[in-house]
Structure formats: C-alpha cells, structure tokens
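Enquirer: Just the structure for this:
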Amino acid sequence: MLREILIGVDLGTSSIKVVAFDRAGRALASAARPCALSQPRPNWSEQDPSAWWRAATQAMKAVSRRIDPRRVAGISFSGQMHGSVFLDARGEVIRPCLLWNDGRTAPQCEEIIRTVGREPLLRVLRNLPLTSFTLPKLLWLKQNEKANYRRLRTLLLPKDYLRYRLTGRAAMDESDAAGTVMKVIGERRWAGEILAQLGLDAAVLPPLIGSAEIAGELTPAAARATGLAAGTPVIAGGGDQPVGAVGVGVFVEGQAMVSLGTSGVVLAPTRAVHLGGEHGLASFDHAVAGSRYLMGCVISAAGSLQWFGDALCQAEAAEAKKARRNLFDLLLERAAQTPAGAEDLWFLPYLMGERTPHPDPNARGVFFGLSTRHQKAHLTRALIEGVNFALRDSLELMRARGLAINDIRVTGGGARNPFWLQNLADILGQPVRPVENPEGGAMGAALLAGVGAGLYKDFNEAARRAIRVGDRVRPRRRDVRDYEQRYQRYRRLYPALKDLFVQYS
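Expert: Sure thing, here's the model as predicted:
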C-alpha cells in the first residue's frame, strides 16, 4: 500500500490543530481543539500538559476517521517554544507548564547573568536569558518549588510531551532545544558547564535529535487513543517558529518570515552563527539541518487585537455575529477607512511585557495621544500600526547585523487580511508575500514528516511540491515616507516610559 499521507500537529497557545496532507501539500482533513490558558497571578501564564494530550488525541481521532490511517507515512510536530514540562520518575506531569509568555522569571534571568557572566553566556549559548526561555524557568522551579524540583527527572518542551505520549520515548529536537538557552548553538550538545554553575542537574535534559529525524513509532496504546496505525513513524518536529518557516519555504539566507499570530515574529535564516542576546534578538538553530536563524518576537501581536475585540468591542461583536462576519475583519475594514497614523494616535503592544527590541517584563500596553477626535476605528488602526512598528524593530536589528533580506513571506491569521498586509508592507518599506496555504505550522510539521519518512528527497523538493506563495503586496511610496517619520517618533515612546513601567509594576 502506498503511504503518502503526512500528518502535521500544530500545538499553539490557544489551540491544537491536526492536519493530514497529501504529497502536494493539499489538506485532506483537519481538526482543532481549544487549549485553555491559566493566569493564576499577574505576569504568570500556564497550561496543563494533560489537557494538550486530550485535545491532541481528540483532534487526531477526528482526522483519522476521514483518511486511511494505513496510508500515513509519518507524523510530526510544530510546538509553542520555551515552555517547561516537568515530569517525575514515572513520566507524570509534576505541575502546570510555564509558557513562553510567562514573565515571572525576571529575577532568575538576572541571577543567571550575574552568576555565569554575559561573555561566557554569549560565547557558549549565543544568547542571554529572557523570561520567555526555559533555563530561567528551571531555576525558578528549584528556588520556589523545592519539593517539585526534587521530584523532577525529565524536562520536556510542549510538543515533546505529545511525542513522548505517542512513542514512549523522551527526546528534544535541536531547533526547539535552542530556545531553552541550555543548548550550544551549532552543536548537538547541552551546555552542562553552564547548568553546573547554576547548581542545576543536566541529567534531566533528554537526548537531542534532528527535527527531521525519526524519534520513534506510534505505540499500540497511542494508536488506540488516536485512531492511527501502530508503528507509524513519528518524526521529531520542532519549535513553532522554525517549523512555521519551513511551512512557508523560508530556510535560505536572504529570506524572512513574518508571523502574525498571537505573538508576532520576524525570522531570518542565516548561514553563520550570529550572536543573539542584544535587544531581545535570538540566535537559534533552524529546523533544517545546518541552518541557523535570527528571530525577534513581539509578545502580543494578533493577541493585542484579540484583547481589543474582547475588552472593547462588544457592540461590534454583536453586529458581526448578526451579519455572520468575522469580528476582526469588520474592525480592520473600518480601520482602513481612517488616515495613516490614526490622526496622531500611537499604540505600544506591550500587553504582557515585551521581548524584542525591549526585553522588559514590566513594559505595558499604551495608547498614546488620545483625543476627542478619535473613534474606535482610529484605535484599531493605531493598534495594527503599533504591532507593525514593533515588527520593524526586529527587522532593523537584523539589517544592522548585515542581513540583506529581499523575500519577506507572511503567515498567521493577520496574513489573510488585505489591510494588515498592506500596512505591514508600508511600514517595513518592502514588498511582502502572503503564503496561500493557511496551515503554516501544520504544513511545516508535515514537510518535516515527509523529509524524515523519505517522501521528499530534501526541503527544496518539499517546498517546490507543497508551498504556494501569493502575489507581492508592494509598499505605497507616499505612505512609506509618512511611516518612516512616524516610526522614528514611535521609537522614542518606550525610552520615555521605561522608568515609569518599573515604578508602576
């Protein structure tokens, strides 16, 4: 029997999605389930890994009913990065997972830099610790939940936990491991010397494997839970950002991916290993073997729009529901009718702190310049412009490192909105291209499965067969000039407010 179906599992912050693709990248079946988020204290963000497993098995079973499971060549993963899944000796979850957007570990980040030193951290890890990353979460557990730390035997990242439940084998792929700031970038080894200086036990870290390597096979118990066939190859997968980049065909220097999801990301592949650490810019291993990337992250991108809609747009939500329209399409349609610059209204998208270019867990969201002239559409436009300005911050840092980026591909929910795309092109001052396949993360995971299972010779063949990129959205010359001036003014807001963020935190 010809085995040519590929399954991509995309574990995000708000949901988990499972998609079955054919070799040409056409979606055959898909299913999604929500993932609940817990914020037990200010600046904390957690999820229950057992809930991920329940959601994943439900979604896989729904997909398996619409395909022939015997024809599946492989399964792989895209997963939210940096989260800490703590397992005991029996493989049971010890406590809820601390997520990528959890900001409680600022004291641990400072302690790591103070204990190890900036220069050794940059020399070995190529990055400095941020509250998003996994190393400070491990140190937090040791310092604040001593009994749980004594029980700890294995530390996994979110999608690794799902793979562990499917195969019974604990492992971590190199692309996701890079985001822990416990792995040596460009090498397949943990930085045991760094952990030893912090009094942490490297034995809790699992074996490292490549993103396109086979990590195991579906166990009979997992087959019963998912409806898929026992023995199906399970390929390692990777972090959501590098796997998303694979899913849009971004793995060569000169390209960049902009992801307009809950968080906003600018990711640019590089041949060389660059230093990260400055201004929250990360330098990690790509999911494509031998490649690296620089990455900047805006913690609240589409998440800012989600907050705005939930908190302030009940009337519009009712109107959209009555008209059977998407609320955010309605909001952005009205925002597009307001002038560029939203009549001198500014938005800082720091609703949960920020990472790039201001690694500051105390930063907070701000509408600046409100007047009686401003209506809700102005606020919506200012919000989109503020997110796009923040994304440009990351692109400018990469340009300063000497990267010449000439192919920007856009993915995520925001990529489907013409106004957001055009405004992004205007603010970046470069053409952007949406990726027509909306399943970026799941698509990337499926391509990893295809390369790992031998269905594609390499990633170039996978991209040619499966990825479809839309037409260029070109920047409008007049708006580029206007936004260049506005961007310089935007950049002055955070320095002016930085001390106040600390005082009022």
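
Enquirer: Every contact and neighbour count from this point should use C-alpha atoms.
Expert: Will do.

Enquirer: count of residues packed around Q197?
Expert: 11 (other C-alpha atoms under 10 Å).

Enquirer: Look up how far G117 lies from it.
Expert: From Q197 across to G117, the span is 11 Å (C-alpha to C-alpha, to the nearest Å).

Enquirer: Following up with a second sequence; could you model it the same way so I can compare the two?
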Amino acid sequence: MTAKEVEFDKHPKNSEYYISLDIGTTSVKVILFDNFGKMASISTHEYSLYTPSEGIVEFEAEKYWKFCLLGIKEVLSKSGISKKDVKSIGVCSQGETLICLDKRGKVLCNAIVWMDSRSKKEAHEITKALGSGAITGQLGCEPAWPITKILWLKKNAPELYAKVDKFILVEDYIIFMLADRFVGEYSLYASSFMLDIYKKDWWDDILNYVGISRDRLVILKESGRVVGHLKSDVCDETGLTAKTVVVTGAMDQTSGAIGSGGISSDIITETTGAALAIFATIDKKPSIKRCSIPIQCHAIADKYLLINWCPTGGMAFKWFRDTFFEYEQQLANEQRKDCYDVMVQSAEHIPAGCQGLMFLPYLAGGAMIDTGYNSAGVFYGIGLHHRRGHFVRAIMESLAYILRENVEMMTRLGIHCKEIHSLGGGAKSLLWNQIKADITGKPIVTMRCSESAALGTAILQSVAVGSYGDIEEACRNMIHKEAVIEPNEEATKLYESAFSSFLSLKSKIMQK
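Expert: I've put the predicted structure just below:
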C-alpha cells in the first residue's frame, strides 16, 4: 500500500471543490478538484487481488471503503482548504465487480472482481437460453458480466446466495456507505448483462431466468445526479459538513471519456491502465444488429459509447516488470524511482517492428469481440538477436496494434476519428504515445490532468451542484490539453506490414 502527495498550483479564493473517488482494479485514488479542473490534493492506495486458483479473482470489499475513507481524510488534510467549500463527493469505479450484502448492509463474501472467469459455464448457459442479449448492447454473454456470477453463486453457493439481500457493484457500495442509499447508474450497469440500454431499465427476461427480483438490485439513475447528503457518521469521521452531497458518477472508462474531453463522435479515447479500453461517443441510439463493437450507456444522458477492451493490456506490462525486471524494480524502489521508466528506456533504441518480434497480450484470456476467454498470450518470432528491450517494445506495440484495429472497426461504423485522446498510466510514456501515433496514423492527445476518470467524475459533480450549466460548459472550463503527438509518416509506412503480420498471427492463434 502506498500513499503520495502531489504539489499543485494555488487555487483562486472563490474556488468550489469536489471529491472524486476513483476505485480501480488495483488501487483507490481520492482526488480533490476545484471548479477549474485543478487538483488540490491526491491520495493513492494500492492493493493486490486474491487469486488462489485459476479463474478466481477476488478482493475484500470492505477495503474499498476503508481506502476511500482514509483517502478522503488525507486529501482534506493535505490541501488545507476549508471543508465547507467541498460541495460534493462522486464515485467512478471499475465495472462488473460484484459485491453481496445481507439485510443489514454487511458484506457477505469477497468481491468477485470483473476479470474472474469462474462463471464460464453460466455465461454459455445464458447465451444458449437467451441469445446474445442484443438489448443489453453486448455481443454475447461473457463471464465478466455480473449476472453470470450471480447465477454461479446460486448454483455453487446456495446458502450464501440465500442470504444476499442486495447484489451490487463497487460504485453502488461506496454510495451506500456515503449516503445510505442503494442507487446505481446506467453507465456502470451497461456491462452487467442485466440492463436494457434502450429502455434504460432492468431486462426482465434475464432476471426471470436467473430468478432474482428487482428489490435485490439498486435503483437506477443517470450519472451526475444528486443521491443525498453525507451520513452523519461520515461527516463526524472526515470533518465534512452535512451539506456535502453525494453524486452518481460513472464507470471509470466512461468517466475518463468525459475527463479527457471525448464527448463528441470525432474523438476516440483509449485508456492503457490495467486493461486496455477503447471507446467512442455516439450521438444517436445505435443498432446492435449492425454494430461489431459492444455498446454501453454514456454518462451523458441520451448518448452512447462504443467500447472494446483487452483485459490484460497494461497488466501485461506489469507482469513483464514483475517477472523479468525484479532486480531493477528492487533498485528503483530503493532509489525512489519508477521501474517502468527503466523498462521504457530499454525499448527506446529498438527499431519499429522489433525486428520481427510480436506479442499477443491475452494473459488472462481475451474479451475483445473476436478473441474469447480461452485466448492465450504469445511472444512470436524470437531470435538470438532479441534482448529484453525488444520484448518491452513488443508489448507496447501490441496494444497499439489493437488500438488501430479498433479505430478501423469504428471507422467502418461511421466514426470519423480526427484524434485519439490517451489516458491511463500508458499515456505518461512519450515513447508509447509516439508508437500509438505511428501505428494508427492519428494524433495522440494527452491531458494536463493525468487522472481523467476522476476529473470526469468531478465534471459530473460540478454540473449536479450547479457550478456549470451543462457538461459542455464544464469541460471547456475544467479540461486542459497537455500535448499532441503527431504520427511520423516514415514510421507509419513501416508499420503497415508489421500490422498485417500482427493480424495474421492473431487470426492463426485464435483459430487453435
């Protein structure tokens, strides 16, 4: 577990403040923003997932709240602002992770994390019984979706299942702990396989099939809506006033789209974090019949997102660090440096295309529409001339190839991308940004605020409490670009054949 403090510019005396709780797969970040999009303070707490056997991925759900509460107190202490100036708290979180509560609101078991694949059999059963579930916006039922895990619990842990009063997701849990309300929002449940994204209501067919009633689920609202005021015990522990309101946020990737300014259809946003996520905003109600990419509800009312992902995108980079840079990581920790910088340096002088070395980043199976959960990671084309730097760059290039593949798919669906907004830890690497620009042939735009998901949640809060009239106005005032990385034409031409080779390798491997 680590916590860090970051120094920021001074804030005008008339600033209003919003606290964003960003609950990711491997960390909780609590960030205090002002109404100009500047961070006043940040607290980060990292944690490890519980993976006792193949396919099982869990986490102690109570710790999500523990780290949120600790982070709130830390950012308030570090910032030195008056607590009465904090207008609201909002949450953005990982999607799909399931939490089970009893009638007293107590956690019954570990949270089943989104990448847990124990419910493969149940996912297949649901698909066979109800089809691909087109009205959910998905192209099939995957074991990541919470409904499959609920069915798994019903079959494999009936005593536990019978005790469950509420099946909720991470954002819902934190809202409950803050405001004592069981409220969720559409963007988070768009990947649950329980939501009719067109009616914005629960899909009764799946609820009836699994055998769960609506009263075991949350009440659904739009993102950026006031839920209620902070509970008195939270006020007592944090020092915040009872006037501080709790606001519905969004699924982290959706919130990141807002926080990076990706609110129009000519911008594609990608996040290279633990997972690689690629998404684009669409203004019209989509037709799943002609769409080759999953559709989700946007955090902006009446808009939708095309979103695709690779579960172990950035996590593949972390796996390589932990496995092949152990000494460098230990040394970096002692010197208070970042081992990722050492890895990137090893790849800087490797030529584009890695001299024939390629990588498929499916270390925990795939979730892209044309792969699947039985996919595997592969290094291909290894020769005696390859060094560690080649492998590092091959990982970086593989995610850029997947990004280009999705940009081309979205283009065929009528999304005419003028630039790609890059988020997540991967966006901090100039080399990686250049690789993405060269392979896609599109400008890569990074943001001054590296915490775009949390900023997106702050933007939603700013509109909810009346600081701004709408999302567009809030974005104009709170989002600031950092850099634009243009593609290198020579490198783009060189990558054409490498990209074709990557697609060919992927196709052959996936057929096995």
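
Enquirer: For stretch 25-36 of structure 2, grab the matching residue range in structure 1.
Expert: Alignment of stretch 25-36 of structure 2 against structure 1: residues 13-24, by TM-score structural alignment.

Enquirer: Okay, buried residues for that stretch please.
Expert: T13, S15, I16, K17, V18, V19, A20, F21, D22, R23 (16 or more other C-alpha atoms under 10 Å).

Enquirer: likewise stretch 339-356 of structure 2?
Expert: Neighbour-count burial for stretch 339-356 of structure 2 [16+ other C-alpha under 10 Å]: 339-340, 342-344, 346-347, 350, 352-356.

Enquirer: Among the residues you listed, which are located in helices?
Expert: When the buried residues of stretch 339-356 of structure 2 are checked against helices (DSSP state H), the matches are C339, Y340, V342, M343, V344, S346, A347.

Enquirer: Which members of those residues are the farthest-apart pair?
Expert: Within those, C339 and A347 form the most distant pair, 13.0 Å apart (C-alpha to C-alpha).

Enquirer: what's the helix or strand for the residue lying farthest from the centre of structure 2?
Expert: Relative to the centre of structure 2, the most outlying C-alpha is that of L384, 37.7 Å out, by C-alpha atoms, centre = their mean. Under the assignment given by DSSP states H and E, L384 of structure 2 is not contained in any helix or strand.

Enquirer: Could you find the counterpart of it in structure 1?
Expert: Aligned partner of L384 of structure 2 by TM-score structural alignment: T372.

Enquirer: What span of structure 2 is stretch 207-224 of structure 1 aligned with?
Expert: Aligned by TM-score structural alignment, stretch 207-224 of structure 1 falls on residues 219-236 of structure 2.

Enquirer: what's next to the matching stretch, contact-wise?
Expert: Stretch 219-236 of structure 2 is contacted from outside by 178-187, 201, 240-250, 299-301, 457, 460-461, 463-465, using C-alpha atoms under 8 Å, 6 or more residues apart in numbering.

Enquirer: what's the span of stretch 213-229 of structure 1 from first residue to last?
Expert: This stretch, stretch 213-229 of structure 1, spans 19 Å end to end (C-alpha to C-alpha).

Enquirer: in that stretch, what's buried?
Expert: Neighbour counts over stretch 213-229 of structure 1 (16+ other C-alpha under 10 Å) mark 213-219, 222-223, 225-229 as buried.

Enquirer: Counterpart of R54 of structure 1 over in structure 2?
Expert: That one, R54 of structure 1, aligns with K66 by TM-score structural alignment.

Enquirer: Over to R492 of structure 1?
Expert: By TM-score structural alignment, R492 of structure 1 lines up with S504 in structure 2.

Enquirer: on that earlier part again, which of the ones in helices among the buried residues of stretch 339-356 of structure 2 lies closest to I19 of structure 2?
Expert: Using C-alpha to C-alpha, Y340 is the member of those that lies nearest I19 of structure 2, at 28.7 Å.

Enquirer: Let me know the distance separating the residue opposite that closest one in structure 1 once aligned from A377 of structure 1.
Expert: Pairing criterion TM-score structural alignment: the partner of Y340 of structure 2 within structure 1 is identified as F328. Distance check for F328 of structure 1 against A377 of structure 1: by C-alpha to C-alpha, it reads 12 Å.

Enquirer: what do you get for F21 of structure 1?
Expert: F21 of structure 1 is 39 Å from A377 of structure 1, by C-alpha to C-alpha.

Enquirer: same check, this time on L138 of structure 1
Expert: For L138 of structure 1, the distance to A377 of structure 1 - C-alpha to C-alpha - is 43 Å.

Enquirer: hang on, the earlier thing: run through the residues that contact the match of Y340 of structure 2.
Expert: F328 of structure 1 touches L305, G309, counting by C-alpha under 8 Å, 6+ apart.

Enquirer: ok, the match of R54 of structure 1 - contacts?
Expert: Contact analysis of K66 of structure 2 by C-alpha under 8 Å, 6+ apart lists nothing.
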